[in-house]
Structures are given as C-alpha cells and as structure tokens.
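*Asks:* My questions concern the predicted model and sequence given below.
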Amino acid sequence: MQYFFDQHFHVMNIAHPNLLSFFSSLESGIPDLITSGALSPSYILTNKNRKGSTLLNRVTNTLTTFEQSIGKTFVLMEDDLSGFFPSHEDGAARPLLPYIRNGKMHMRSRTYDRLAMCPLLMDFSSNEQRNETLYYPTPKEQKILAYVQDTLEGFAYYETQHPQGLFSFYPFLGINPPVHSKAFITQLLETYVVKNRTNPKGKRFYGIKFYPPLGYEPWPTDEREREKVLLIYAFCNAYDIPIMTHCDDQGFRGIPAKEAWKYTAPASYKPVLERFPNLRIDFAHYGWQYNQLQKNPLTMISSLTSKLPDSPWFYELTELMTAYPNVYADVSFSGTNPDFYMLLQNYLHTLEADTRRTILSKTLFGTDFSVNLMKVESYTSYYRIFEESAFSDDEVHAIVSTNPMRYMRLET
C-alpha cells in the first residue's frame, strides 16, 4: 500500500476560531498588524500579476471553506484533486490530468493507493480576559472538544459521501496548555490520542498540534505552566507520538506579535530537545519569516546575490534537524511561492552530501489548506507548484511518502 501524505492542513468552520482572542492581540490596532508583517507582499498580499485574482476573490474563496461543514470540505478537497472544478484564474498552476484518476493518486512518475490526510486541529480555547478599554470582559471559552466532535463527524460524512474515496485520516489534536488544567490535558491525551498504532482502541488522533502564537510557550519560566508542557512532552516521548508546531512568523495570533515570535522561533525548543532528545517534532512552514524586522540586513543583502533563504529561523531549524534524530520540517504554505523551492534547493546544494541527505530525509509535504487559498487558486494548484519544483522524482516520493511514513511511525 503506497501512501501520499498531506502532512499539514486545516479544516474548520467559522465557529472554531476565537476571533475575540485575535482582535485583543492587536494591542495598538492597525500599527501592530503592520509591524507584524501580515501585510508583507511576500505573505498574504502578492506582488505578482495574476489575472482574475484579487484580494477580495482570494478572501472569498478562502471563506467558502469556513461556511460549510468539515465533512463537506473533505469532499471538496478530493473532488478538486479529481478535476471537478475549472480554473478561473489565468496562469494558475494546473496539471494536465487530474491528480486522482483511475482510482489512484498520481504524482510525477508514481501512483499511490491512498492519501494520508493529517488535519491539524488548533486549540482556540481561551481564558477570561479583562481589558480596561472594553465594557464587557472576553469570556473563558473551551473550544477544543466541540472542534474534535465536529471533525469526527466530518470523517463520517466523508466516508458516506465517498465510500470508495482515497482519503485516510491521521489527525493531530490541538492543545494550548496555558488555558487548561493539568487534569484536563491528561483527559485529552488519554481520551483521544492513539498510543498503540496496531491497536488504536477507538482513538482517532495520531499526533499533537502546538500553536505558539496562541500563547503556548515551549519551555515556560513559570513552574506551573512548565509542569503542563512537561506532561505532554513526557507522554509523547513515552509513546513516540509526533508533535507538530507552527513555525513561521505569521498566522492567527492570540498574543502580541513580538511575544508570538519569541515562542515560535525554533530556538525556543532547544531546552525541550535537550530534555527529550528523541521527541518527534515537525516544524511547520520550514521556519519561514516574512517580517523584515526579524532579519539581519547583511543576510538579506547576501541572499539577493546568493539566492539562499534569508530567514534566520530557517537556519535555526536546519541546525536542529541535523542535531536531533526526529526533528522534521514541512513545506506547508511556504510552497505557495515557487521561489521557496528554488531557495531550498540552492541551500541543499551548498551542503555536504551526508548533511544534504539528512535534511532531505526530514522534509515533509504539506499544504496549509485552506489558509493557502489566500495565495493560490486551489488545493490542486498547490500540488502543481510542488510538482513543478526542481526536486527529482525520487526526492518528491521521499517528501510525500517515505519521510512522512517514518515521521508518523507508519512504516509497514
């Protein structure tokens, strides 16, 4: 059985995010949003001339997936890969033939029997917040259990609508430790997370999703908060459960941008890995940074001539990938820009052969659907941009199949 992995994507409806938390994080309003880099041309806004694509169209296209059930979004994603939807954007990346055809998934010279889909649930739960500028305090919300239930119902809906479909689901459970008690975290882990892959016992979640910009600090200075994260790390270490953590300087936030950057940087995990060196962690988005304030001006100038990545986090991350056996990186969202693959390839070619093999063996395919629709026309378009990269057929196969099988411990 050959599996093709989308190791990183999100499905949710409008009820799941915590918009109050997001707006409360913008301490100075629009200036904070600008400072964060969210409006950088290389992030959401695009400086490329894409006929038929406007910011309004991209926002509307993205929100379409939030206005329907999770199950319907799963169906939409498979239908998209099966060629059901015509392109409306001139120059959009499109394959000559649908990726799913004749009962198989096709990529380059390979065919795959199943698509291993890894939806990442974000824990948008929050504590009560009182703000002197607000008349009403924002309430404490516990959102993750409803999100879990909606996701499980989405799996069931997909299976009724596509009984012969190719999707198999390996979801990750979001946990935001600061907003929960140790007892509740233990309940989440014991109730939902698969400890034994050969005997799941009805549990459905194969990994843990961390999202530092919501307020999760990988190695808290506060003793009580550290006990919570140690509980999760020890659990994942004992049962060899994969962790995925957000790792670019953008995305949804529940705290101010500079605090979010501090928690999100790969280096923030160094004390974690020193304590648990065998932890299985995927750093999402390959540590990409869009905010110019975080970059060394000399490195930025050098990168223009060398055509190498100019993100300090990228190099922090690749250092961890070579230092620890189970540290991985995925290409989600970063791969909306074809130049990302060019820069990654250029970097790999600067490495000694053994180091290059190590980095390649820990690189995973992911899309960041549906957030990526702000930058690409469709789920299919993201696949096509990756297919058109300079990676060899064998390297593509490793990134979409061999590497994630090892990361997820699903080798047969």
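*Replies:* Yep, it's here. Owing to the predicted nature of the structure, the values given are computational and were not obtained by experimental measurement.
*Asks:* only C-alpha atoms for contact and neighbour calcs from this point on.
*Replies:* Will do.
*Asks:* Can you classify the spatially closest residue to residue 169 that is not a sequence neighbour by secondary structure?
*Replies:* Nearest non-adjacent residue to residue 169, counting by CA to CA, 6 or more residues apart in numbering: residue 117, 4.8 Å away. Assigned state for residue 117: strand (three-state reduction, DSSP: H, G, I helix; E, B strand; the rest coil).
*Asks:* What separation is there between residue 117 and residue 358?
*Replies:* Separation of residue 117 from residue 358 (CA to CA, to the nearest Å): 24 Å.
*Asks:* if we can go back for a sec, the residue nearest to residue 169 touches residue 167, doesn't it?
*Replies:* Yes: with contact defined as CA atoms under 8 Å, residue 117 counts as touching residue 167 (6.4 Å).
*Asks:* Settle it for me: which of those two has more neighbours?
*Replies:* Ranked by neighbour count (other CA atoms under 10 Å), residue 117 and residue 167 place residue 167 first, with 24 against 21.
*Asks:* List the contacts of the more buried one.
*Replies:* 78, 114, 115, 116, 117 (CA atoms under 8 Å, 6 or more residues apart in numbering).
*Asks:* related to what we said a few turns ago, tell me the spacing between the residue nearest to residue 169 and residue 408.
*Replies:* 12 Å.
*Asks:* Could you do residue 364 as well?
*Replies:* For residue 364 relative to residue 408 (CA to CA), the value is 11 Å.
*Asks:* still on that earlier bit, of the contacts of residue 167, closest to residue 148?
*Replies:* residue 117 (15.7 Å; CA to CA).
*Asks:* then this one, side by side with the first:
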Amino acid sequence: MVHCGYVAQQPPVSVHDHVTCTAQFYNPREYFFPVRNPSQVMEDPTPREELLSSILDWLDQGGPGRLHLQDIHFEDFKKALDTLSALRIKLRTHRFDWDNESRTILIRKPTELTEVLGGWFVYELAILVNQKLSQVSICGRPSVSNMGSTELPIGKEGSRVVPDQSLYLMQVDANGDDVFVSETPRVVFETSTSEQRHYMIEKIFKYLFEMSDVHAVVICDLTNVPPRVARESESGTQPVKPFKAEIAVWSRKTTGSVGSDYPLDSCYHQGESADHKVGDNLDSTSSSSFEQSHTDASSLVLDEFDHSAREYFRPDPNNSEKQQRIYRRSLEWIALCDESVPTGQGGLQSELILDIYDFLRPCSHFPHSYIRDRNIVVPLNALRSRLVLALERRRNSLQQNFKLPEAESSTHQLPN
C-alpha cells in the first residue's frame, strides 16, 4: 500500500473523504497516513491510482508544505507525472527527492520566497563568482553557469534529487569552445521552508559525499513562512508568527589526505606551458580561515542530534572505522531576516563568504600551485530587502484571499 503524508507548518484544513487522517506522527511537523481506506471503496485501487490520487489531493489543497510518498516505484511516479501532464497539470517547477533504497519520494512546491532566493543565487552571486574567477584564476578561463533545478543522480542506488539551484564550473577547451568541467555542479543551493533541520543536514551529507564533485552547499532555512491559504482558529485568524530566514555555507571537513581533500582538474591552459600562471605552494594556503576543530560536533542519530551544531558526523558507509564530517563556515547561521528581534534588521551580518575552491580545483600540471586570494565576498543587504518585500507581498495576498468568499471546490478528476 502506498502511504503519503503532508509536511507543513500546520496540518491541512481538510482532506478528501477517501483519505484517512488517523495520522501516525513521525515528528511534530510530519505525519503519514494511508491514501485510501479500502473499506470505503468497492475495489482496491492499484498502486499507480493511489499515487496519482495522493498527488491530486495535495495539489487540490494548494500543495501545502511538502508531500512525502512512501512504498512506491519510481516508474509509477513517472507514469503519474505523464497522467498529470495529460490533465494539463504541470509539476515542472516542483522539486522532488527520490530515495531508491527506501522507495520514498518527497515533493515540494517553490514559493515567492524560494524564487527570490534562487534568483539571487544564480544571478547576483554567480556574477560575483565569475568576476573573482577572472581576476585570480591561474589555469584557463573558468566561469560558472547556472543549470537551474535539474534532476541529479545521487549515490549508487539510483536515487535522485532536484536542488533549488546549482552552479557548474565551465572552461574553454583547445578549440575555443565552452565545456563543462564536470557533469555535477560544484555548488548547490537549497531552500528549506518546512523541513526538519535533521533532514536538511542529512541531505547535505548526500550532496557532499555521494556526489563527488560537489564542493559546497548553500542552505537558506526559512521559519514561520506564511501559509498559502488562510486558516481560522476559534478566536479568528491565527496570529502572525515571527518570520526568520538564515543562510549558511556547508562543506566537507578535510581529512588530512591531500589526494582526497584536494582532487585535481584537467589543465585548460592554452599556449606554452612556461606561460602557465603559478600560485602559492599548498603548505602556505591550505589552512583555510573557515575550518577549525569544533567541540560541538553532533551525531546524526536523532536522539543525539543538535540542530544548532556547527559540525556533524556520520559513519563512513564504505569504512565503519571512519567518519564523514561536514561543517558550517560561519560561527552561527547568518540571519537574513529575523522578526523576533525587536531592534529590527540593522545589526544583521551584511555578507556571505565563499571560497574560490568551492568552484575550482588545482590544475593537474601544477598540483601544488594554489590561489592565495580565495575569499568571494557576497553582499546580503539587497537580498535582505527583496526577501522582506516578498514576505510582505505574500502576507498581503493571504489577507486578501481570506476576505474573499469561499469559492466552490473544483477538484481534479481522474481520467477513465
């Protein structure tokens, strides 16, 4: 039997009659329930029908939070997408994560807030990265390119993810053509609007250790995002909770092995080898100012998980005697917006810092030659202003929708 669950900041207002809402609580913000109650239908639906019905139920309610589907086959999911397309229901803008081992899929719908953040990442941040690459690169003519929300294979079991945005490294080959250095992005951007922090940290591990060419993951964590649909409580409309947006850069912790910590890229230098730029020796620049030993490292085990830790570890799946570690570059999560602070937004940190080696790798012809000027400084004030405007717009739209008379429900009908 297919199982599904809505993951939202508040439970759904209502569900269709054939959905049983006797929820088995997984955590305070996530629950699962059978798609259909067999006693309420004449014939048992097929798994594909159950899956399609679950997605339609979720879409009919405006796609609240994220939809978690369990015990399904990916081929059935693709067939469901084809059926939705025939119904002129497009999920092109939706993001999904597919775990082949557990046969679960998580679907989430982007919002105005996530689109503002994603646009900033692929345009303004990418421009600053390309400016820095043109100034300090010592091999070839590197640049970064946006591939948007593209499905990516992850791990060895056929799992896939669709990040919110991503940046790929490009170079110019001997023919003068732009080429991708890798089929995998170098930096991934994800926005978390209703995920538990534990789920997002697990996902960072997957990006950094199960996709070998990903160097860094930028996470923007949004708390108390206004819902798409107004809800009433016994005393009227529910009070507005203080919105908060935090951002941070995450990367792998170095192991001490130069071969694994500093993999190489092919040389893209055009011309005589004697003209190749040479940087500093590895010994003089290898100790990044970001990386330190952190005493607050947290396990991913749920009972031991610390949601505010700066460093996390998990057992290495390929070697039980070793650990894999990730760490947050900044001492704390950087607040983009925090309505719980009474003094306003004036004292918030004004920049995010990336490393040039979040995008580059040393050249294979000069493996010990490194760039000294590594920091890429990304201002945050303009992003902060646009995020606040998008938040106000979402709240205004919510208030207007709440005042409108309730329209007659028009649910999607399954094709015969």
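*Replies:* Nice, I can see it. Since this is a predicted model, take the numbers as computed values, not measurements.
*Asks:* TM value for the aligned chains?
*Replies:* Here the superposed chains carry a TM-score of 0.27, computed using TM-score structural alignment, normalised by the length of structure 1; 189 aligned residues with a CA RMSD of 7.2 Å.
*Asks:* if we can go back for a sec, just want to know which of residue 364 and residue 408 of structure 1 has more residues nearby.
*Replies:* Legend: neighbour count by other CA under 10 Å for residue 364 of structure 1 and residue 408, higher for residue 364 (30 against 18).
*Asks:* which stretch of helix or strand covers residue 392 of structure 2?
*Replies:* helix 381-403 (DSSP states H and E).
*Asks:* got the buried residues for that helix?
*Replies:* 381, 383, 384, 387, 388, 390, 391, 394, 395, 398 (16 or more other CA atoms under 10 Å).
*Asks:* Could you do stretch 347-364 of structure 1 as well?
*Replies:* For stretch 347-364 of structure 1, burial by neighbour count (16+ other CA under 10 Å) applies to 348, 356, 359, 360, 361, 362, 363, 364.
*Asks:* Excluding residues flanking it in the chain, which one is nearest the first one?
*Replies:* Translated: residue 348 of structure 1. In space, residue 348 of structure 1 is closest to residue 356, 5.6 Å off (CA to CA, 6+ apart).
*Asks:* same deal with the last one?
*Replies:* Taking CA to CA, 6+ apart as the measure, residue 364 of structure 1 lies nearest to residue 330, with 4.4 Å between them; neighbours along the chain are not counted.
*Asks:* What is the burial count for the one you found?
*Replies:* Applying other CA under 10 Å, we find 27 other residues in the vicinity of residue 330 of structure 1.
*Asks:* ok, so what distance separates it from residue 403 of structure 1?
*Replies:* Computed as CA to CA, the residue 330 of structure 1 to residue 403 of structure 1 distance reads 10 Å.
*Asks:* and if you look at residue 342 of structure 1?
*Replies:* 20 Å.
*Asks:* Hmm, residue 70 and residue 3 of structure 2 touching each other?
*Replies:* Yes: the pair residue 3 of structure 2 and residue 70 passes the contact test of CA under 8 Å, sitting 4.9 Å apart.
*Asks:* Give me the buried positions along the helix or strand hosting residue 56 of structure 1.
*Replies:* Assigning secondary structure by DSSP H and E places residue 56 of structure 1 in helix 55-66. Within helix 55-66 of structure 1, the residues scored as buried using 16+ other CA under 10 Å are 58, 61, 62, 63, 65, 66.
*Asks:* OK, contacts around residue 378 of structure 2?
*Replies:* Each residue near residue 378 of structure 2 by CA under 8 Å, 6+ apart is listed here: 125, 128, 351, 352, 353, 354.
*Asks:* what about the strands in the stretch 51-200 of structure 2?
*Replies:* With DSSP state E, counting those that start in this stretch as the criterion, the stretch 51-200 of structure 2 has strands at 66-70, 95-99, 104-108, 143-146, 152-154, 159-161, 165-172, 178-180, 187-192.
*Asks:* okay if I get these as CSV plus distance to residue 259 of structure 2 and mean neighbour count?
*Replies:* Listed next are the strands of the stretch 51-200 of structure 2 as CSV, based on distance: least, CA to CA, whole Å; neighbours: other CA atoms under 10 Å:
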stretch, distance to residue 259 of structure 2, mean neighbour count
strand 66-70, 39, 23
strand 95-99, 30, 20
strand 104-108, 35, 21
strand 143-146, 24, 20
strand 152-154, 22, 18
strand 159-161, 27, 19
strand 165-172, 20, 22
strand 178-180, 22, 15
strand 187-192, 20, 23
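*Asks:* I'd like the ones you listed as JSON lines, with distance to residue 57 of structure 2 appended.
*Replies:* Below are the strands of the stretch 51-200 of structure 2 laid out as JSON lines (distance: least, CA to CA, whole Å):
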{"stretch": "strand 66-70", "distance to residue 57 of structure 2": "10"}
{"stretch": "strand 95-99", "distance to residue 57 of structure 2": "17"}
{"stretch": "strand 104-108", "distance to residue 57 of structure 2": "13"}
{"stretch": "strand 143-146", "distance to residue 57 of structure 2": "33"}
{"stretch": "strand 152-154", "distance to residue 57 of structure 2": "27"}
{"stretch": "strand 159-161", "distance to residue 57 of structure 2": "23"}
{"stretch": "strand 165-172", "distance to residue 57 of structure 2": "27"}
{"stretch": "strand 178-180", "distance to residue 57 of structure 2": "40"}
{"stretch": "strand 187-192", "distance to residue 57 of structure 2": "23"}
